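**Student:** build me a model:
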Amino acid sequence: MWDFPLFPSQASTNAAKVDALMLFEIGVLVFFTMLICILILGFAVRYRRGKAADRSNPPTHSLSMEVVWIAVPMALSLVMYAWSTRIFFDLFSPPADAAQIDVVGKQWMWYIQHPQGRSETNELHVPLGRPMKLNMTSQDVIHSFYIPDFRIKQDVLPGRYTSLWFEPTKVGEYNLFCAEYCGTNHSIMIGKVFVMEPADYEAWLSEKGVGPSQAEEGERLFVQHHCAGCHRDSQTVHAPKLEGVYGRPVPIQEGKDVRFVTADDRYIRDSILLPKNEVVAGYEAIMPSFKDQISEPDLLKIIAYIKSIANRETSQ
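**Tutor:** Have a look, this model is predicted:
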């Protein structure tokens, strides 16, 4: 009769853990709300005006009561803190074998790029039973990537990369929302997530018409924007070579000091858009900025290419 579930369906490995914590917190809330209401009602009836109750020796303090009302809420708070911390770290610690998909939020749509070359708008296709990591950024304002049935939500920020992961447990179609007000048409920034059987997903990825892989497209952009003229190992220009650099420490010159940063997605992005912010030790700050020249989706493709050459040796 009533088709109005209190919770969305549980369609990922994270969902049951999040729901268990939420139900525990609701149970604690209901218990203490009922307890307080019953005590208020009971005392109001017992000590109402005109009632023959003993008021000759009202209590001024009770050490045991003070200990109880401090210790019990503290214990419950620590339990919820430890429980939620464990879930939090699980939600933001993807498995090492998680497949990565890039997501760009922009007013008012989601652009999604699969590493195999398939891209989609306001739709996300994923295989059943495989951990998936989303690497996300925004092209304009703050968005928030939210899939209720997976119990995941993460802000998507301009100028930064954020991530989340999930492992689908049920084949089906699920809603995707933007959960952060992002302008006039915020309410239409919705999409669908399709969880498919692994064989169907592989067939979908390789359908006719799919273009080059994300890394191959990134290599084309790398050449198109003349990055290869300085940064390939075969060039003689005095510039940092990118073969084998991703994921490794890079020495950054800061005055007379040198500090090391990891060459991750953030570092590569900032090196393209803000090249003078972190100059590699031993090199001059002569690289021009490509800000407003390369879109966020294209930046992700170039980063994918640099990742693909992470294991190549360089003669530098």
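**Student:** when you work out contacts or count neighbours from here on, use the C-alpha atoms and nothing else.
**Tutor:** Fine.
**Student:** tell me where the stretch 1-150 of the chain has strands.
**Tutor:** 99-106, 109-113, 119-121, 123-127, 132-138, 143-147 (DSSP state E, counting those that start in this stretch).
**Student:** for Pro59, find the nearest of the ones you listed.
**Tutor:** Smallest distance to Pro59 across the strands of the stretch 1-150 of the chain (CA to CA): 52.4 Å, for strand 143-147.
**Student:** now tell me what touches the closest one from outside.
**Tutor:** The set of residues external to strand 143-147 that reach it, using CA atoms under 8 Å, 6 or more residues apart in numbering, is 105-106, 152-157, 174-182.
**Student:** rerun at 7 Å
**Tutor:** Residues outside strand 143-147 that contact it (CA atoms under 7 Å, 6 or more residues apart in numbering): 105, 152-157, 175-180, 182.
**Student:** hang on, the earlier thing: wait, which of the strands of the stretch 1-150 of the chain is closest to Gly27?
**Tutor:** Nearest to Gly27, of these and by CA to CA, is strand 143-147 at 24.8 Å.
**Student:** how far off centre is the closest one?
**Tutor:** How far strand 143-147 lies from its chain's middle: 9 Å, per CA atoms, centre = their mean, to the nearest Å.
**Student:** here is a second sequence; please produce its structure as well for comparison:
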Amino acid sequence: MKREALSHNDTRGGDTRGGADRRAASAAQAARAVPASRGSEACDLRRQTGLFAWGLPLAQAGGSFWLPDPASTTAHYTDYLFYAIFYISAFFFALIVVLMTVFLILYRRRDSRSKADKAPSHSTVLELFWTFVPVCIVIYIFAAGFIGYMEMRTAPPDAYEIRVTGQKWKWFFTYPTGYVDENLHVPIDRPVRLVMTSRDVIHSLFIPAFRLKMDLVPGRYTSTWFHAVRPGEYPLLCAEYCGDNHSSMLAEVVVHEPGRFEKWLEEASNFMKNLSPVEAGRILYQRQGCAQCHSLDGTRKVGPSFKNAYGEPVRFADGTTAVADENYLRESILVPDAKIVAGYPPQMPPYQGLLDEDKIAALIAFIKSLSDAHADEATPPADADEAPAPDASP
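**Tutor:** Below is the predicted model of the structure:
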């Protein structure tokens, strides 16, 4: 399979890339300051069209029956074992079908044969064959699988560590600087160790190009590692059913060229420095997964719309009401189950410990800017010349 079928880079079809750009047009001004803008636009399209959108680049490239091109050092263990089992199974399947067909023809009932011939009681040679040959094959498969498994489970001591948090229906990747991104950015030719946990239900991180899959379990840590060898952008998805929007729990792995990862991380970690709170809040709205449940135009989704949310009275499920001021918005972000808006399910995960005060203030400023009556209370967006877009290409 061609590399373009797997890696979402600049060789993707123009129609697909253009569609993503059109869907992101409403956030174009903010997207120029998002370090992972290329990956974010592509992920937005995939979240809107569902899991099958991952097949768009593959279909455009002609597709392939076989596994995608490997992009990590340990992928060959999986490929070798998969193809070994596949061809062994195909060989014995064909052998059994051919022999069965031959025996049906040779030993079918005929007029000259009134009764069945006397069958031998057993064949020592045949019994030894169908006992020891399968045993040897199974031992070989186990040995090959065990060697690959131990290699894939034992991370090098100098691996770069990234923490992964899964929650319905979003990925959070936390880097050593404290920066959190919705996509996984990694350096090329350096081992990366993922330390993972879940905030709600079991999720499963799956990166097909790396042949990598590992569960995220609430209340405990799991870990895995990989060593990327090809720059590009690769799909990352949840492979464990986790609720209504399971198919939209998508992200991208961006493998950076040598020297570019450090530059990206520095710019990404300081993206709020040259932005107004409103513009920073718009970026966080996309990056933190708010767009999946909260619209900006009044459209009803899983959660209440942000349009005209600030300063308006809100009725809760217990019958009480309150005005949506800064304190209410802050509480709703950090502890969303504290007050449930009437008519909406209590599905929002808490962001306590995931957002600092500056980011919370930016989100509140952005929500204020969407209020027709209170937009003047929000800080106006920074001038476009003050916030040049950082280079996010691999």
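**Student:** ok, back up a step: tabulate the strands of the stretch 1-150 of the first structure (TSV), appending mean neighbour count.
**Tutor:** Formatted as TSV, the strands of the stretch 1-150 of the first structure follow (neighbours: other CA atoms under 10 Å):
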stretch	mean neighbour count
strand 99-106	22
strand 109-113	22
strand 119-121	16
strand 123-127	21
strand 132-138	23
strand 143-147	22
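**Student:** which residues are in contact with Trp66 of the second structure?
**Tutor:** Taking CA under 7 Å, 6+ apart, one finds nothing in contact with Trp66 of the second structure.
**Student:** any idea how far Leu58 of the second structure is from it?
**Tutor:** 12 Å (CA to CA, to the nearest Å).
**Student:** again with Ala209 of the second structure
**Tutor:** Ala209 of the second structure is 13 Å from Leu58 of the second structure, by CA to CA.
**Student:** need the overlap of contacts for those two.
**Tutor:** In contact with both Ala209 of the second structure and Leu58: no residue, using CA under 7 Å, 6+ apart.
**Student:** thinking Phe173 of the second structure is in contact with Val186, fair?
**Tutor:** No - distance between Phe173 of the second structure and Val186: 10.7 Å, which falls outside the contact criterion (CA atoms under 7 Å).
**Student:** with the second structure overlaid, report how far the longest helix that the first structure contains is off on average.
**Tutor:** Longest helix of the first structure, by residue count under DSSP state H: helix 15-46. Overlaying the second structure shows helix 15-46 of the first structure at a mean distance of 0.5 Å from the equivalent residues (mean CA distance after the TM-score superposition for the first structure).
**Student:** what about the helices in the stretch 101-250 of the first structure?
**Tutor:** All helices of the stretch 101-250 of the first structure, identified by DSSP state H, counting those that start in this stretch, fall at 198-205, 214-224, 228-231.
**Student:** about what we covered before: where does the longest helix of the first structure end up in the second structure?
**Tutor:** Across the second structure, the stretch matching helix 15-46 of the first structure (TM-score structural alignment) is residues 75-106.
**Student:** now do stretch 93-113 of the first structure
**Tutor:** Going by TM-score structural alignment: stretch 93-113 of the first structure matches residues 154-174.
**Student:** ok, stretch 185-204 of the first structure next?
**Tutor:** With TM-score structural alignment as the criterion, stretch 185-204 of the first structure aligns to 245-264.
**Student:** just the buried residues of the matching stretch, please?
**Tutor:** 246-257, 260-261, 264 (16 or more other CA atoms under 10 Å).
**Student:** sitting in strands, which of the residues you listed do you find?
**Tutor:** If you go by DSSP state E, those have 250-256 in strands.
**Student:** nearest to Arg47 of the second structure among these?
**Tutor:** For those, the nearest to Arg47 of the second structure is Leu250 (6.8 Å; CA to CA).
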